[in-house]
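Trainee: this one's structure only:
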């Protein structure tokens, strides 16, 4: 059972991160667009990505991760897991910040340029690196 839960957790994480990488990239292109047709197209793409892929993947990641913790309660005494869970909480904040940006674009209230979103797009890379290294190396 453990290996099945772990496999589906990894799949959910990969899917969630795919959305976390792609949505801010859409924001880059959306911030660069100026016509109504492009604005509407990007709003649809962003909304479908966020609601149809990112939200379910995030929920699956959290539920399956919780299940893994239930199967391995000893991990809760390990420092690396505490740091990882802290990073996951920050990643949840980033996820919801992406949702807020999506809504700002939909209302036509985006005040940021494409250069901001190019940097914003790099944030999930840092989370991914840190989380994977913690899980694999378990430094403390």
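Mentor: All right, it came through fine. Keep in mind that what you see is a predicted model, and the values were worked out from it rather than measured.
Trainee: okay, CA-based contacts and neighbour counts for the rest of this
Mentor: Will do.
Trainee: which stretches of the chain form helices?
Mentor: 2-32, 36-49, 55-71, 79-106, 114-120, 123-137 (DSSP state H).
Trainee: Reformat the ones you listed as CSV; add mean neighbour count.
Mentor: Formatted as CSV, the helices of the chain follow (neighbours: other Cα atoms under 10 Å):
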stretch, mean neighbour count
helix 2-32, 18
helix 36-49, 16
helix 55-71, 17
helix 79-106, 16
helix 114-120, 15
helix 123-137, 14
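Trainee: how far away is residue 27 from residue 104?
Mentor: Relative to residue 104, residue 27 is positioned 11 Å away (Cα to Cα, to the nearest Å).
Trainee: any shared contact partners between these two?
Mentor: The overlap between the contact sets of residue 27 and residue 104 (Cα atoms under 8 Å, 6 or more residues apart in numbering) is empty.
Trainee: got another, please set it beside the one above:
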């Protein structure tokens, strides 16, 4: 079980690293006017989104193994797990929202400015903080 936990933590950390950086690229994409720079940032964003998606999958699989296979978070007194799962679903939704925003940049139809993306960039920090706090503190 400790190897599964280790792999889960490594893949979660890697997935969130991508979620921290991809919106930062969006900040630059929303602010840049140069075509060559835009193309370079789009290429970087595409590659990062694909790589981040690849990292998300084993993170979720190892988490499911811990939850369903080893029973972590099951039974009475484990309400924290339900809250954690809510935040995991929100993180998956955020990930897919990033993909949707990337498609808008690719089509040249983004209507949001860099300030929006600066705020959007803070969402995964809040999600990760909530998830880690629930797992460590287990408040309910």
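Mentor: Sure thing, it's come through. In this text the structure is predicted, and so the values were computed from the model without any measurement.
Trainee: Now the TM-score, please.
Mentor: Once superposed, the chains reach a TM-score of 0.95 (TM-score structural alignment, normalised by the length of the first structure), with 138 aligned residues with a Cα RMSD of 0.9 Å.
Trainee: Who's the closest spatial neighbour of residue 42 of the first structure, skipping the chain neighbours?
Mentor: residue 30 (6.1 Å; Cα to Cα, 6 or more residues apart in numbering).
Trainee: residue contacts, the one you found?
Mentor: Shown in contact with residue 30 of the first structure (Cα under 8 Å, 6+ apart): 38-39, 42, 114.
Trainee: Now for those: which two are most distant?
Mentor: 38 and 114 (14.8 Å; Cα to Cα).
Trainee: Quick check: the closest residue to residue 5 of the first structure other than its chain neighbours vs residue 41 of the first structure, distance?
Mentor: Nearest residue to residue 5 of the first structure in three dimensions, chain neighbours excluded: residue 64, at 6.4 Å (Cα to Cα, 6+ apart). As judged by Cα to Cα, residue 64 of the first structure and residue 41 of the first structure stand 33 Å apart.
Trainee: now residue 127 of the first structure
Mentor: Plainly put, residue 127 of the first structure is 29 Å away from residue 41 of the first structure if you go by Cα to Cα.
Trainee: Residue 12 of the first structure too?
Mentor: Where residue 41 of the first structure is concerned, residue 12 of the first structure sits at a distance of 27 Å (Cα to Cα).
Trainee: what do you get for residue 7 of the first structure?
Mentor: The gap separating residue 7 of the first structure from residue 41 of the first structure is 34 Å, by Cα to Cα.
Trainee: next one: residue 5 of the first structure
Mentor: Separation of residue 5 of the first structure from residue 41 of the first structure (Cα to Cα) stands at 37 Å.
Trainee: just residue 63 of the first structure next, same as before
Mentor: Separation of residue 63 of the first structure from residue 41 of the first structure (Cα to Cα) stands at 32 Å.
Trainee: now swap in residue 86 of the first structure and tell me
Mentor: Taking Cα to Cα as the measure, residue 86 of the first structure falls 35 Å from residue 41 of the first structure.
Trainee: Apart from its neighbours in sequence, what residue is nearest the residue nearest the centre of the first structure?
Mentor: Centroid-nearest residue in the first structure, with Cα atoms, centre = their mean: residue 20, separated by 3.9 Å. In space, and not counting its chain neighbours, residue 20 of the first structure is closest to residue 124: 6.5 Å by Cα to Cα, 6+ apart.
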